[in-house]
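# For reference, the sequence and a predicted model appear below.
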Amino acid sequence: MPADASSPIPLAFDRLREHPGESPGLLERLAEVPDPRVPRGVRHALVAMLALTA
């Protein structure tokens, strides 16, 4: 299930993509992390949460 339009996470994730020189390869590296969560009930992509945390 995709996140609500009011969620700030997709906007922040898009901003990270706009500045690839600031953290080269970070999003690609984070995308390699396996998501241990059960797909049911997942609202946000793991890579987006990890990127915001980093």
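Everything's here; your move.

# When you work out contacts or count neighbours from here on, use the C-alpha atoms and nothing else.
Will do.

# Give me the longest helix you can find in this structure.
The helix spanning the most residues in the chain, taking DSSP state H as the definition, is helix 9-18.

# quick one: it to chain centroid distance?
8 Å (Cα atoms, centre = their mean, to the nearest Å).

# Structure two is appended below for comparative analysis:
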Amino acid sequence: MPAVASSPIPPVLHQLRDQPDAAEDELPGLLARLAGVPDPRKPRDVRHGLVDVLALAA
């Protein structure tokens, strides 16, 4: 018996299909968008910038 799919990706993609396409000048760069993510870490524990970590993960 095959396993039940537990990935949330298909429902999310279905929701994104209803969104209008963005114009070319409305799209920020990936690094600029990631720079807006607040860093919840304590400053003393930071070895690498959050933007760098998120960009590598993406």
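Structure received. Everything numeric in this text was worked out from a predicted model, so none of it was measured.

# TM-score for the pair, please.
The TM-score (TM-score structural alignment, normalised by the length of the first structure) is 0.54; 31 aligned residues with a Cα RMSD of 1.1 Å.

# what's the longest helix of the first structure packed up against?
helix 46-53 (3 or more Cα pairs under 8 Å, 6 or more residues apart in numbering; DSSP states H and E).

# could you redo the last one with a cut-off of 10 Å?
helix 26-31, helix 46-53 (3 or more Cα pairs under 10 Å, 6 or more residues apart in numbering; DSSP states H and E).

# Onto which residues of the second structure does that helix map?
On the second structure, no counterpart of helix 9-18 of the first structure exists by TM-score structural alignment.

# what about residue 48 of the first structure, neighbour count?
Counted by other Cα atoms under 10 Å, the residues lying close to residue 48 of the first structure total 20.

# what do you get for residue 50 of the second structure?
17.
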